[in-house]
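A.B. asks: sharing a sequence plus its predicted fold:
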Amino acid sequence: MTTRVHDLPFGASLQGDGVLFRFWAPGEAEVSIALDGGEPLPMTAGEDGWHEKLVPNAKAGSVYHYVVKDGLRVPDPASRFQPQDVHGPSEVIDPEAYDWQDGSWRGRDWAEAVIYELHIGTFTPEGSFRAAIARLDHLADLGVTVIEIMPVADFPGQRNWGYDGVLPFAPDSSYGRPEDFKALVDAAHARGLSVMLDVVYNHFGPDGNYLPVYAPQFFTERHKSPWGAGINVDGADSRPVRDFFIHNALYWIKEFHLDGLRFDAVHAIQDDSPRHLLLELAETLRAQVQDRPLHLVLENEDNRARYLERTSNGQPRDYSAQWNDDVHHVLHVAATGEDVAYYAPYAQQPELLGRALAEGFAFQGEAMAYSGKPRGEPSAHLPPSAFVAFAQNHDQIGNRAMGERLSQIASAEAVRAVSAVYLLLPQVPMLFMGEELGATSPFLFFADFEGELAEKVRDGRREEFARFPAFSDPETREKIPDPLAEATFLASKLQWDKVDPTVQDWYRRILAVRRERLLPLLHGIRQGGRARMRGQRAVEVVWTVDGGGALTLLANLSSETVSGDFAVDSQPLWQEGAAAQKENLPAWSVRWMFSP
């Protein structure tokens, strides 16, 4: 790889004779730029709300604000770095200054993907890009091939999950500088690890977003979202808005040498235009990045199979895959017995276990009892690689009041069983950081807001759980960790000195089986499998392998033995729990088999 810079049409770009600043402020007749704390310099107003100025004495390292109405100083929405957080000045960055060492990197095929989701701030005690490098050998040795990093776009304060970002081009300074992030990617590539980043294009955080002040056209009242007015990607003046996000995606891929992106909650991107932003994004990225496999993954509550279609040669047409919440839900219900809120439909309809494992989406157009709304599209025709399967992730742990991991709310036998299912499923497996360590530290919701906003977040967090029986008592809700307290953040850090070597060895062994025994079969599994329920929580799934043979899963995800007539291979790919017999499946047993 040789690319070092993505040529942004806005923001600060180094020129031979200074720095060119371009700023979209259609709500402002006049804009100035204040460089290094000096007197504001008038910018030239152009067409369609653009303002620009070439500043000869500006250079890499210069800091600047734009000055808008009433003398308000605002950061650059395309800032590459914010050394003094979201309200401070932006810093001019030289994208070519980092000396990349990954010239021979050509990426990894999606079929090889074993994803590890991590949060930079809690992955290590130091919580930085540079500190994460020291743990990459652990991940490579484990059998991980892709690290997926939760959002790093600049957020207010020193701690946040990342979904309150307001400056999408600037890695948060609490993690390090842009070159530190590049060093992490470089080091990952040196160890054969691909790197993906979670990006948020459906909303901006509640503190530090100045766009409504000088570019109200960026938002629209025609669309509503959980965060207020929707982002205007389909109305008048929407072209600069669409370009803002498209260039952000290109920027991360090209300038930081990332191998892919995970797009947060795309169901909240409301677009009534003839060509949805998601389609333009995928087409543009795939057209401009052809030197390595590009992994584009969706989080989409609507379960739209249309975005996951394959071309005639089996390659992703638009998006590589989608996070498969349905697989998580059926496995979680089986392991824990929980049946409230969004788990209720999966507890009430046991057959969804087989459907999610075999075909991807559990709901394929039917109405969900929980919401009463139709959800999903037919997905059995898609290859399993169009789905990312997991038993835990940041949402499903962190959205619990106490941030418990699965191992804290389910038996060890149950955790091993559901993990043996998803880790060898033909879908792409994803671990959440610490899962492989036997971590007992929680992953809690945390942020670093101040004043009235902090109080609203604190109160809202506790009110959110008032409808759950376990937290119906106000005194019990008071025990929910304060999301604004530093102690909550610190409690969420992985404790690398408290590793369970038995758990770690188990994950290493099962991922070796995936790599050595399952991977050769995956290209031949071109569509969903056939599922047959063998009990309330027992299932048999068969996937046909092109060229001959079949991959079979026999799983009893319950605490009771299931009787029946089972075809049991004498040499399984993997046996978890007591060995299956021809006439019964023992409790919490999982058997993977391949018959040529």
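C.D. replies: Perfect, I can see it now. Numbering: from 1, shown residues only.
A.B. asks: all contacts plus neighbour counts: C-alpha atoms, from now on.
C.D. replies: OK.
A.B. asks: residue 512 and residue 143 touch, don't they?
C.D. replies: Yes: assessed by Cα atoms under 8 Å, residue 512 is found in contact with residue 143 at 6.6 Å.
A.B. asks: who has more neighbours out of the two?
C.D. replies: residue 143 (22 against 17; other Cα atoms under 10 Å).
A.B. asks: check which helix or strand covers the residue nearest to that one when sequence neighbours are not counted.
C.D. replies: Spatial nearest neighbour of residue 143, excluding adjacent residues (Cα to Cα, 6 or more residues apart in numbering): residue 511 at 5.7 Å. Element membership of residue 511 [criterion: DSSP states H and E] is helix 501-513.
A.B. asks: repeat that for residue 186.
C.D. replies: helix 178-190.
A.B. asks: which positions in the longest helix along the chain come out as buried?
C.D. replies: If you go by DSSP state H, the chain has its longest helix at helix 239-255. For helix 239-255, a neighbour-count test (16 or more other Cα atoms under 10 Å) marks 240-255 as buried.
A.B. asks: distance between it and the chain's centre?
C.D. replies: How far helix 239-255 lies from its chain's middle: 18 Å, per Cα atoms, centre = their mean, to the nearest Å.
A.B. asks: could you list every helix and strand in contact with it?
C.D. replies: strand 167-171, strand 260-263, helix 277-288 (3 or more Cα pairs under 8 Å, 6 or more residues apart in numbering; DSSP states H and E).
A.B. asks: swap in 10 Å and give it another go.
C.D. replies: Counting by 3 or more Cα pairs under 10 Å, 6 or more residues apart in numbering; DSSP states H and E, the packing neighbours recorded for helix 239-255 are strand 167-171, strand 194-199, strand 260-263, helix 277-288.
A.B. asks: list of residues touching the helix or strand just after the last one?
C.D. replies: Counting by DSSP H and E, the element after helix 277-288 in chain order, helix or strand, is strand 295-298. With Cα atoms under 10 Å, 6 or more residues apart in numbering as the test, strand 295-298 has contacts from 107-110, 113, 194-198, 258-267, 278, 281-282, 285-286, 304, 307-308, 316, 318-324, 386-388.
A.B. asks: take a look at this one as well, against the first:
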Amino acid sequence: MYSHGARPMADGRTRFALWAPSCRRVDLQLLDGSQHRLTPQDDGWFVLLLDCPAEASYRYLIDEQWTVPDPASRRQVDDVHGFSQVVDPQRYEWRHCDWHGRPWHEAVIYELHVGLFGGFQQVEEHLPHLVDLGVTALQLMPLAAFSGRRNWGYDGVLPFAPASCYGTPDELRRLVDSAHAFGLMVFVDVVYNHFGPDGNYLGLYARQFFHEERATPWGAAIDFGRPQVRDFFCENALMWLLDYRIDGLRLDAVHAIDDDGFLRELASRVRAAVPAQRHVHLVLENENNAAHLLRDGFDAQWNDDGHNTLHVLLTGEDESYYADYAQAPTRKLATCLEQGFVYQGQANRHGRPRGEPSADLPPHAFVLFLQNHDQVGNRAFGERLALLAEPDALKAATVLLLLCPMVPLLFMGEEWGCTRPFLFFTDYHDELANAVREGRRNEFAEFSRFSDAHSRETIADPNALASFLRSQPDLAPALEPQQRDWLAFYRGLLQVRRTRLQPGLQEARSLGAEVLGDAAVLARWRLGNGPTLSIALNLGAGAVHLPAPSAQAERLYTYRIEDADLRQEQLPARSVLVTLEPVQ
């Protein structure tokens, strides 16, 4: 099944395989000092079968000049420049073999950064909190091995090897195993659009891995037209799902891949390899809003349109990419709730059309969020919404997030109103550190606040240890009354979602959405088990007219609404009314 990497065989030997089409010789070096030459084969492959135990440490010698790790290393002994290690995934004894996952419409996703929690074992200790909260899926930010001891996750260079500073492969398996015992799905965020700037040696021996003539923000584009390259990433996806029993993958920034054929192949191979009784989910991040992929193998897409519209309404920010949502944001929010995407082919601020029609897709084809690693970490100071938005408006938006039929995603600490920043952090040195620091600061040049070089110097240095330490969430939220209030608020909403809405979410369909006034909308959905769900949301500073709900409608949840408001047919400022109307 795996063509790349070191694979233990049934006869006790290990098969080493490296695709190195731009070199003439490959040798295997073991940590004990022995050296073994790989046999060249067709299409640039070099292969060796060797009596070699699991956990043996090895690296490759290229053309008798360069020593490199295995690009498909399952574990690094230390850092990404050193020895790889043979790993036998069959050695782990799974405790919960009867776990088959959960259907997608039950997903309530919690995104966290393993390094900020301290590693796999510390995340495992956090699982009871997630279950008590009402979360059903834990999404781990990228695990791929990276240069240094800390990284926000999107600079991995060895995608098959969990970062050694997080723990061992078996400690990750134990985390997944324990999550399944709690009824939690586990997703992994994977990055297939680029490699990080330090520790990727593919260019030395596999130049054909890249399109040298096609540039991306991260360097030469990956050539997905080559079967060996497609296999590399498809096998990575299968490794997470089969060797670690991960329940789903979130594919980062697939708009930078620019090869729908590869994406469809990946989805097809995943579906074919996973037993029919298992629930496995594939989720995209895609600025292109390519709705056709959500009809062809992928379960859902992160709905940046929904986030960006809500962010404009909550904060008033309208610079950079928020400018695309600053005009008629209330109408855009209604479009999002009714049809999924806001941009379905319209021109963005650069005059380029973006997106495809999405109104036929079910609400659960869209993952909605108020915060995530991008939308917090890509801010100059990493501020969370608890510091940016009016508290009542933020709570009203949270009701929409957790009770609408889209799949909700929470970002670590959001549930207790965490105010610690989430900064962009790395662990580079010398010239690379300088380049990353200055590059990061220059990303904000289009914001008026950072229009000159002096103001950009106030942005934290990603390589400073303080940037990492300041980003660690407070893991003792029950100490402060305000945090306890936030926790109770989230817990109560998720209980309503689980007990009253979940049975009908799989077949939920939009019945339309309308603008009630400035920053106020009314959206309706027909749930699969019959009733109509209505959410009337007002994020504005003034009351708006609200048509009287049907006499048969049950008030499922209210925030900042009194009986007198409903008698007067008004929706107060920063309030929300959620009703369920039974089938007539």
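C.D. replies: Ah, there it is. The model shown is predicted, which means the values in this text are computed figures rather than measured ones.
A.B. asks: TM-score for this pair?
C.D. replies: The TM-score (TM-score structural alignment, normalised by the length of structure 2) is 0.95; 571 aligned residues with a Cα RMSD of 1.5 Å.
A.B. asks: now the helices and strands packed on helix 239-255 of structure 1 as a markdown table including distance to residue 228 of structure 1 and mean neighbour count?
C.D. replies: Shown next, in a markdown table, are those (distance: least, Cα to Cα, whole Å; neighbours: other Cα atoms under 10 Å):
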| stretch | distance to residue 228 of structure 1 | mean neighbour count |
| --- | --- | --- |
| strand 167-171 | 18 | 26 |
| strand 194-199 | 19 | 25 |
| strand 260-263 | 20 | 22 |
| helix 277-288 | 20 | 16 |
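A.B. asks: can you tell me how far the counterpart of residue 271 of structure 2 in structure 1 sits from residue 267 of structure 1?
C.D. replies: Matched by TM-score structural alignment, residue 271 of structure 2 corresponds to residue 286 in structure 1. As defined by Cα to Cα, to the nearest Å, residue 286 of structure 1 lies at a distance of 21 Å from residue 267 of structure 1.
A.B. asks: residue 284 of structure 1 now?
C.D. replies: Residue 284 of structure 1 is 20 Å from residue 267 of structure 1, where distance means Cα to Cα.
A.B. asks: ditto for residue 104 of structure 1
C.D. replies: Counting by Cα to Cα, the separation of residue 104 of structure 1 from residue 267 of structure 1 is 37 Å.
A.B. asks: more crowded one of those two?
C.D. replies: A count of neighbours by other Cα under 10 Å puts residue 267 above the other of residue 104 of structure 1 and residue 267, at 15 against 10.
A.B. asks: which element is residue 132 of structure 1 on?
C.D. replies: Using DSSP H and E, the element containing residue 132 of structure 1 is helix 129-133.
A.B. asks: again with residue 139 of structure 2
C.D. replies: Counting by DSSP H and E, residue 139 of structure 2 is found in strand 137-140.
A.B. asks: name the surrounding residues that touch that strand.
C.D. replies: By Cα under 10 Å, 6+ apart, strand 137-140 of structure 2 touches 101-102, 104, 106-114, 123, 127, 130-131, 153, 176, 179-180, 183-190, 247-250, 409-411.
A.B. asks: what stretch of structure 1 does that strand fall on?
C.D. replies: Under TM-score structural alignment, strand 137-140 of structure 2 corresponds to residues 146-149 of structure 1.
A.B. asks: mean deviation of that stretch from structure 2?
C.D. replies: With the two structures superposed, stretch 146-149 of structure 1 lies on average 0.5 Å from its match in structure 2, counting by mean Cα distance after the TM-score superposition for structure 1.
A.B. asks: now the longest helix of structure 1 against strand 194-199, angle please.
C.D. replies: Using axes from the mean of the first three to the mean of the last three Cα atoms, to 10 degrees, the direction of helix 239-255 of structure 1 lies 160 degrees away from that of strand 194-199.
A.B. asks: residue range for helix 239-255 of structure 1 in structure 2?
C.D. replies: Going by TM-score structural alignment, helix 239-255 of structure 1 sits over residues 227-243 in structure 2.
A.B. asks: likewise for stretch 174-187 of structure 1?
C.D. replies: The aligned range for stretch 174-187 of structure 1 is 165-178, by TM-score structural alignment.
A.B. asks: and for stretch 389-406 of structure 1?
C.D. replies: Aligned by TM-score structural alignment, stretch 389-406 of structure 1 falls on residues 368-385 of structure 2.
A.B. asks: mind listing what's buried in that stretch?
C.D. replies: 368-373, 375-385.
A.B. asks: mind listing which of these are in strands?
C.D. replies: Using DSSP state E, the subset of those located in strands is 368, 369.
A.B. asks: ok, residue 199 of structure 1 to residue 175 of structure 1 distance?
C.D. replies: Residue 199 of structure 1 is 16 Å from residue 175 of structure 1, by Cα to Cα.
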